[in-house]
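Peer 1: Generate a structure from the sequence data that follows.
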Amino acid sequence: MTAGCLALAMSTGAEEGAVDPELAQAAVRFNQERRDLIEANLQLTPDEAARFWPLYERYQRATGVLIERRRASIAEFGENYDDMSEAEAKKFMRDRIELTEQRFHLMKQYYPEFERALPAKKLARYYQIESKIYFSVEAGIAEEIPLVK
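Peer 2: Down below sits the predicted model:
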């Protein structure tokens, strides 16, 4: 399952708080693969790893809140797709813009802490990896979500 399809499935498959166990397992695998990818590409020293991984976990929890909000926004989009009002369309777009702004705010907020944890080149590489993952997921979601009628 691609990252985008996984994110979309989790977004639309979680009705009334119920999460499909298969999708939950896929999310665990995705998060582990993300961590493995980062670990393989950063090649941290033991000191860097001791500083980086706890910060990474905090950052991932913070971005998880945004991911849940994106999931809810996409689920609401799906519920309203056939009969979407102008107000619902405006809300959908405002939510998407706000989530994008909050993602960049988190990146900026955590940057000084990551800067203390990693040398500049490794930090740049980490942010590149995060961006590639994010945009890959977004592309998959965009491919799956139909245009507003």
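
Peer 1: Please count neighbours and contacts with C-alpha atoms only from this point.
Peer 2: OK.

Peer 1: Specify the local secondary structure of Ala142.
Peer 2: helix (DSSP: H, G, I helix; E, B strand; the rest coil).

Peer 1: how much space is there between Arg103 and Gln32?
Peer 2: Plainly put, Arg103 is 21 Å away from Gln32 if you go by CA to CA, to the nearest Å.

Peer 1: Give me the more crowded residue out of these two.
Peer 2: Arg103 (16 against 12; other CA atoms under 10 Å).

Peer 1: Name the residues of stretch 68-84 that come out as buried.
Peer 2: Across stretch 68-84, burial judged by 16 or more other CA atoms under 10 Å covers Arg69, Arg70, Arg71, Ala72, Ser73, Ile74, Ala75, Phe77, Tyr81.

Peer 1: Then stretch 55-64?
Peer 2: Leu55, Tyr59, Thr63.

Peer 1: Give me the subset of the buried residues of stretch 68-84 that lies in helices.
Peer 2: The helices, defined by DSSP state H, take in Arg69, Arg70, Arg71, Ala72, Ser73, Ile74, Ala75, Phe77 from those.

Peer 1: quick one: which of the residues you listed is nearest Asn41?
Peer 2: Arg70 (27.6 Å; CA to CA).

Peer 1: show me what contacts that closest one?
Peer 2: Ser11, Arg96, Leu99 (CA atoms under 8 Å, 6 or more residues apart in numbering).

Peer 1: another one to check against the first:
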Amino acid sequence: MKTRILAIVALAGTFHVWSAEAAPSSVTAAEPTPEQIVSDFRKDLEAKSADVMAKTLTLTADQAAKFWPLYKEYQKEQAAIVDGQIQATQKYAAAYEHLTDEEALTYVNALLERDQKVHDLRARWLAKFQTVVPGTIAARAIQVERRLGLVHQVGVSSQVPLVR
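Peer 2: Below you'll find the predicted structure:
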């Protein structure tokens, strides 16, 4: 159950950015571990998010030279928050069959804490982005990140079973 939920979490949020992907090659590889799934997912998600961001922002060469290094830092901080969500989901998956009240509340509180951390991250980085690009571009960057995050969270939360 733990591996199944973890794989779902890693893959469910990909539907919004992977829909135009080419079919996988015919080479069959060994089944990836949950850790490999998460690692590959994170790399792909970061690359796809940066691609979406690049397509929605119109930056001058000077703005791009300043913005993209900051965006990479933002993604690193965001990855740490995602790690926390993955860990909470792993614990939830491991205990799912015999979940106690305490474990259920711990999981939901972890999700709420994740939401707050993401909110705080975006607010902090909105200010940082404004130091290198105009406010409208910084606002658009956060707006795009928020949309990507919402779609991802809907995909993930719709696949993780509710507490029973």
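
Peer 1: Can you pull the TM-score for these?
Peer 2: Overlay of the two chains. TM-score (TM-score structural alignment, normalised by the length of structure 1): 0.84; 140 aligned residues with a CA RMSD of 2.3 Å.

Peer 1: hang on, the earlier thing: specify which member of the buried residues of stretch 68-84 of structure 1 is nearest to Glu130 of structure 1.
Peer 2: Arg70 (17.1 Å).

Peer 1: how close does that closest one get to Ala24 of structure 1?
Peer 2: Relative to Ala24 of structure 1, and taking CA to CA, Arg70 of structure 1 is found at 16 Å.

Peer 1: One more: Leu42 of structure 1?
Peer 2: From Leu42 of structure 1 to Ala24 of structure 1 the distance is 27 Å (CA to CA).

Peer 1: Looking at these two, which one has more neighbours?
Peer 2: Comparing Leu42 of structure 1 with Ala24 by other CA under 10 Å, the one with more neighbours is Leu42, at 19 against 14.

Peer 1: Residue in structure 2 paired with the more buried one?
Peer 2: Under the alignment defined by TM-score structural alignment, Leu42 of structure 1 is paired with Leu57 of structure 2.

Peer 1: still on that earlier bit, which single one of the ones in helices among the buried residues of stretch 68-84 of structure 1 is nearest to Tyr126 of structure 1?
Peer 2: Distances from Tyr126 of structure 1 to those, taken by CA to CA, are shortest for Arg70, at 22.8 Å.

Peer 1: Okay, helices next: where are they in structure 2?
Peer 2: 2-12, 15-18, 34-56, 61-95, 101-129, 135-157.

Peer 1: So which of those is nearest Arg164 of structure 2?
Peer 2: It's helix 101-129; of these, that one is closest to Arg164 of structure 2 (CA to CA) at 8.9 Å.

Peer 1: and for that closest one, what span of structure 1 is it aligned with?
Peer 2: Following TM-score structural alignment, the partner segment of helix 101-129 of structure 2 in structure 1 covers residues 86-114.

Peer 1: buried ones in the matching stretch?
Peer 2: So stretch 86-114 of structure 1, judged by 16+ other CA under 10 Å, has buried residues Ala89, Phe92, Asp95, Arg96, Leu99, Arg103, Met107, Phe114.

Peer 1: give the contact list for Val19 of structure 1.
Peer 2: Applying CA under 8 Å, 6+ apart, the residues contacting Val19 of structure 1 are Met10, Gly13.

Peer 1: Report the contact partners of the closest residue in space to Cys5 of structure 1 that isn't next to it in sequence.
Peer 2: Once flanking residues are discounted, Cys5 of structure 1 sits nearest to Gly140: 5.8 Å by CA to CA, 6 or more residues apart in numbering. Taking CA under 8 Å, 6+ apart, we find Gly140 of structure 1 in contact with Thr2, Ala3, Gly4, Cys5, Leu8.
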